[in-house]
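Trainee: Here is my input, please return the structure:
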Amino acid sequence: EGKLVAHTALPDKVTKRIAPVNIRRKGPGTYRVSFGEEISGRLRIQNVSAPAGHKVTIRYISNLFSGDNSYTFGGKGMETYAARFNWFVFHAVEISNWPGELRPDQLVAEAVNTAVEEAAVFETSSTLFNSINRIWKRSQLDNMHGGIASDCPHRERSAYTGDGQIACVTVMHNFDARAFYYKWIRDIYGAQNPETGYVPNGAPWQPGCGGGVAWGAAICIMPWEFYVHYGARDILSDTYEAMKDYVRYMLNWVDTSGIMYHQRTGKDGKPLQWFNLGEWCAPGQTIPDDMAHTFYLWYCTDITAKTAYVLGFEEERRKYELLAERTRQAFQKKYFDPVKGTYGDGGGNILALKMGVPADQYPRVIEALKRNLKATRGHLDTGILGTRFFFEVLAENGLQDLAFEAMNKKTYPSYGYWLKKGATTTRERWDNDGSHNHPMFGGGLVWFYRNLAGMQADPDEPGYKHIVFRPQPVPELDRVAYFLQTPYGKAGIEWKQEKDRLTVDILVPPGSHATVYVPAKKGCTVLESGRKPSESPFLQEKGWKDTYAVFEAASGKYQFTVQE
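Mentor: You can find the predicted model right below:
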């Protein structure tokens, strides 16, 4: 029996209005009207008169069909109309049987979505990076309706758990999504099979959603990211049993060597592809399905162990830590090629480095990754699972220059390639196939905020109680800024570089404290607000680490300058 509970997400409403940018007459009473960007929403006809019974038809234009619309006039003076019980996906409309000459002020496009508010500002000196972030945000909003996030707003409109878990961390870095995810996470654990622990590929319903192990992993990943970002311990209390149940389900598919290979069957008793996906939408040859499944077994078990620690279940923490370590070792034994020194292209090395590789393998894996990127001419070669970690893993392993190069591409496969093709939203595939309004590849963009700008929450003091600022400037950029409204208030970082001078502005909100890594070589002069850091009453010097001067900072504003 289901339990009726309150819908906690914010309502759907009109969040943006866009005037026509171009009107082209195609014939008597027929017009094509363009709005400059793709939205999910509706067209509003306003202040128009026509005889009673006169019918205007509206065809919404995007790369996939989402429905047509019409309006029949009542003939009683000026009339205004917009659809109320559906949304459409469009960047343009074609209107037929319009009464008289169409004027721009008679039409407006209205974006309709769950009313999450933007909580962050990300800006750089790169027009490309700003545009990539912008089109992803548009696509994400286009897919938020009724307190769930869909894969695409036209073809399927389904609440895919895999797409959701991959993009959720980027959503939280851009929007105040607390009410939204509180509702959707509850939908997901409510949809879990209580007997088997299986989590469906879509929640709260699965009408035909294809997916696999990484889709059900949403029950572990989304609550954990919510906890780290918002500091809400109760989300872990609510979902801990569901996490354990999903790990229990996953273990049914683990062989004696510790490798997971999910082969759920369909009605004919044979393994069904759409229950057992691994990597998805890669631009070329990709990793084996069992590699993806085993990685997510490790990932979910690792999160479950961390959750047990937060909740004070010490014995269970040790149990899941041991299972995670056994899985990691099984992964390493199965997939590392000792001759070539690699876990494989297409994301194999990315996933291995995310898990952590043995010290004797590490330099060989890094070299293999470099060779891979040289072979792809600096392009990524990952689907949605690998892309989620691609840029961060590079940055965290001394390859920030290669992360920048891949993000800066405008040729296939890359985010910039979509923009070159005229995209105003992110796409399902790196080429032109499939949906042109899919936010799932947005998971990789977290590199913008956490590595390039350099602001991270600390899981040990979540919700930005403790903030780690560790920017990774690249020579090609003059400026990067990221500011976020955290549970403690506005926090952020802005760095600028010119010739032989670097300036790093830091904002730590009241009630928070920060560890600040200022990029500087030993011998450089580092000042804070024009004085020696030792003279600042709210700073503690912690010495040097790698190429950073390290400080502990209380709440407040700081400006560090580094002069060679």
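
Trainee: Only C-alpha atoms from now on, for both contacts and neighbour counts.
Mentor: Noted.

Trainee: The most centrally placed residue in the chain - nearest residue in space that isn't next to it in sequence?
Mentor: Most central in the chain under C-alpha atoms, centre = their mean is Ala167, positioned 2.6 Å from the mean C-alpha point. Once flanking residues are discounted, Ala167 sits nearest to Gly443: 4.3 Å by C-alpha to C-alpha, 6 or more residues apart in numbering.

Trainee: neighbouring contacts of the helix or strand hosting the residue nearest to the centre of the chain?
Mentor: According to DSSP states H and E, Ala167 maps onto helix 161-172. Residues external to helix 161-172 that are found in contact with it (C-alpha atoms under 8 Å, 6 or more residues apart in numbering): 140, 149-151, 177, 188, 200-203, 211, 214-218, 221-222, 225-226, 229, 384-385, 388, 439-446.

Trainee: Could you also give me the structure for this second sequence? I'd like to compare it with the first:
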Amino acid sequence: MLLVTNLKTEYKTNPVGLKPCQPRLSWMISDDQANVVQAAYRILCASSKPDLRNEHDLIWDSGKIESDQSVHLTYNGAELRSGQRVYWKVKVWDDYGNESDWSEPVFFEMGLFDSTDWIAQWIVPGIPEDSSDSTPCPFLRKEFDTDKKISKATAYITAYGLYELHMNGRKVSEDLFTPGWTSYNHRLQYQVYDVTRDIQAGANAVGVVLGDGWYRGYLVWQGNKNLYGDKLALLCQIIVQYDDGSEEWIITDESWQSSTGPILKSDIYNGETYDARLEMENWDKAGFDASGWGSVLIKNYGFDKLVASEGVPVRITETLKPVTRFVTPKGELVLDMGQNMVGWVRFRLKGEKGRKITLNHAEVLDQEGNVYLDNIRDAKAEDVYIFKGTGIEEHEPRFTFHGFRYVRVSDYDGEISLDDIDGRVVHSDMAQTGTFECGDSLINRLQQNIDWGLRGNFLDVPTDCPQRDERLGWTGDAQVFAPTACFNRDTAAFYTKWMKDFIPDQKANGSVPWVVPNVIEDGAGTGWSDGFGATGWADAVVVIPWTVYRKFGDKRILEEQYASMKGWEEYMISESGEDLIFNAGFHFGDWLSFAEYYSLFYNAPDYGYAGAHTDKDLIATAYFYYTTGLMQKIAGLLRKVDDEQRYATLRPKIKTAFNTEFLTQTGRLTSNTQTAYALALAFGLIPDELKEHAAKRLVDDVNHFGHLTTGFLGTPLLCQALTDSGYPDIAYKLLFNKKYPSWLYPVTQGATTIWERWDGIKPDGSFQNVGMNSFNHYAYGAVGDWLYSYVAGITQDEETPGYKKIIIKPYPTKELGFAKAKLQSMYGVIRSEWKYESEKLLLEIEIPVNTTAEIHLPVSESEEIYSAGKPLNQNREFSVIGYDGNRTLVQVGSGVYKFEIRRK
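Mentor: Below you'll find the predicted structure:
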């Protein structure tokens, strides 16, 4: 049965408010036959469902197009206009001549194309406030009437600050932290909501609550506030279309009213204070007595910075129950959520009028079993609720989030049971696309920790940590973790939105900031640098778009980011000078490796690990070479011939310079460290004749220390470099290590997320330096890419992006017993499983329709391989296409394949 399913427009299902563009359409195909490839497709688009169903007044009929492309098909119909909704469906033909039925119809709706599409005015609450500290959240409202039958109503809304939109007594959307965090001085997102069902005949009311958020709340550290502005503002227009063809606009203007309410303070770092006695019942309904409310002020903030939302909305994605409650040695009541999570607590409790409950949030307990708060620095992470005294009261915050596992309860004398408390898990609502499981329970917990770290830190921007007074879009963390993130979650739209802020925040000379959106000025008083140009961090400007292209087949992100990518490349060329050694400016180096930390904060190496220090100019030059290679490929893809030739000419010169400066004739790097060898081997900097020597030195170093010594930049490449060099056993040795420092050491200490430091909690139970000790920091979780692509073996052909041509090349080991991974690609499910059963190795592979795969079976003797009970050479479902060392290469199409390797 040939079926077309999972239709998406720009990665989304039925998106509303697309930016001005020719949207790209994608779909998946399912079929119970094997070796199915799409041979042709036909797309129909219309302005209404009836027109699409009847194939009447179509705005695009692609006709039958002979093509196997089912991902990112560009809409090529009639010119689109602001606010236009388009319904579409597709059918396909396969290479057997079968024709599918039409898919179920879906739609996309465009946003506003021009600033002239905005009729609303910017309004500022007319309430007195001192913005030097957190102040009560403004409430705004307006009433309006509708007296005709409504066909459609659409709200376009944004704010300086955060907003929550209500209509007729209910919140319009599940989206949180809107309009999101962007480089506000250059780009401000607006959201679009279909509010047809929210408007009723007769009297209506629209209400909005505003919060400080990133715009004017506390941000960065050292008490910084109001980084973008000191006044919250709202812009909203609701277009009501009637059945008779007329329309009405409800806009923000001088007719709106403003007041304050029960939210006395709301800050991302410090938490929220809510006085339920000040609640205004039915404030967002028609007929509410707003006689005591004030006016609003009109501001001419303009519309030039407004952009449609491209990212993934932040939402509550899961609700956890605490696993236990206990009293600490200090006598404090604490609830344990059982998981280091990001979000907040919802409770249902009774309290006398005027009494309060205070909740403080912590990641860990100290050695005595008390709540440990020192590592969150100046962030209070405190929610306060004052009861109105009307029975059971339910509450949860609106405009703050916390990183925590433990909740300390104080100022409350009532009884609290586990049933009274919920942990509300909050993050950008990216679908889970990957799973990994193996025969080691600690490694399975590691995989869970990697995903929980992603969820906790992918909150509209990829932050470094979610708990302390920081929570910034650190580019280095994001760069090293991107391949892992793209396995675990559908990150394409998330990254597309975030990368847009690299463009305005980048310097004119091409240097890229440490954090995006950039809120660090002059190194934030650290004295390190001006906050720009650190290698491995700035390279995110190239690496992440390239990763999205490779994982999702998205060429448009390369086109849109190219000028920004080229800017960084040209900056490196300029700074490296004639000798092509990138030793200018500040670099973090192999951040938080043993030696890097001590040399940075104590101005001296830790001599116990002196052999772990990697020179920063070596790292920077290695990245210069790597990024130049990516730019050569990208320029070629985009047909920028001059750039491609320039970078192709430059790249071998950088390699020569690197080897002249940092490599001896015997294959020893001047920084004789795991990070140096991992980078040089993984990036292809070692000459062929010295690769074996360099790899052996890496292995010797691992064996010498008995563990890894790498930091943020070396760790993601360490197991890859070892495996590619023929030492998967050494990579597994590092993976299985349970002693500090290792990936599994935090797991043995009860970690439920990835730590910032290998020894966030030391073996003696004490803590690392409080100035920088997050217990939810995803960078070291970058090993997840190796788990998926090497242990389970799901990877892809170098020349074919988006898993159109899949490579399955696992590295089984009896010590692990089994491993299985699944990835929901743009084409469908890719699955790779292996397990040892007695002396046999069993493999099961699933390949989606409209793709092909090359399976690298880990045995060189094809007569030892059986499928469906027959020797490999007697099975006609696939063919042996060659041998690669100790592997047999098999070519297959879509389907499920089982192999049995019988060792002689």
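
Trainee: secondary structure class for the equivalent of Ala648 of the second structure over in the first structure?
Mentor: Superposed on the first structure with TM-score structural alignment, Ala648 of the second structure falls opposite Glu321. Judged by DSSP: H, G, I helix; E, B strand; the rest coil, the three-state class of Glu321 of the first structure is helix.

Trainee: per the alignment, Val89 of the first structure corresponds to what in the second structure?
Mentor: Using TM-score structural alignment, Val89 of the first structure lines up with Gly403 in the second structure.

Trainee: Can you name the next helix or strand after the one helix or strand its match maps to?
Mentor: Per DSSP H and E: Gly403 of the second structure is located in strand 402-410. Helices and strands here follow DSSP H and E; after strand 402-410 of the second structure, the next one along the chain is strand 421-428.

Trainee: what stretch of the first structure does that following strand fall on?
Mentor: The aligned range for strand 421-428 of the second structure is 107-114, by TM-score structural alignment.

Trainee: returning to that earlier point: can you find the partner of the residue nearest to Ala167 of the first structure in the second structure?
Mentor: Checking TM-score structural alignment: Gly443 of the first structure goes with Ala782.

Trainee: ok, Thr286 of the first structure touching Tyr343?
Mentor: No: the pair Thr286 of the first structure / Tyr343 is not scored as a contact, 11.8 Å apart, by C-alpha atoms under 8 Å.

Trainee: Which one's more surrounded, those two?
Mentor: Tyr343 (25 against 20; other C-alpha atoms under 10 Å).

Trainee: Check whether that one really touches Glu367, as I assumed.
Mentor: No: using C-alpha under 8 Å, Tyr343 of the first structure is not in contact with Glu367; the gap is 11.5 Å.

Trainee: quick revisit: how far away is the match of Ala648 of the second structure from Ala308 of the first structure?
Mentor: 10 Å (C-alpha to C-alpha, to the nearest Å).

Trainee: The residue lying closest to Cys719 of the second structure once chain neighbours are set aside: which element?
Mentor: Nearest non-adjacent residue to Cys719 of the second structure, counting by C-alpha to C-alpha, 6+ apart: Ala731, 4.8 Å away. According to DSSP H and E, Ala731 of the second structure maps onto helix 728-736.

Trainee: and the strand holding Gly403 of the second structure, what other elements does it pack with?
Mentor: strand 333-349, strand 356-362, strand 364-365 (3 or more C-alpha pairs under 8 Å, 6 or more residues apart in numbering; DSSP states H and E).

Trainee: now do 7 Å
Mentor: Under the contact definition 3 or more C-alpha pairs under 7 Å, 6 or more residues apart in numbering; DSSP states H and E, strand 402-410 of the second structure sits against strand 333-349, strand 356-362.
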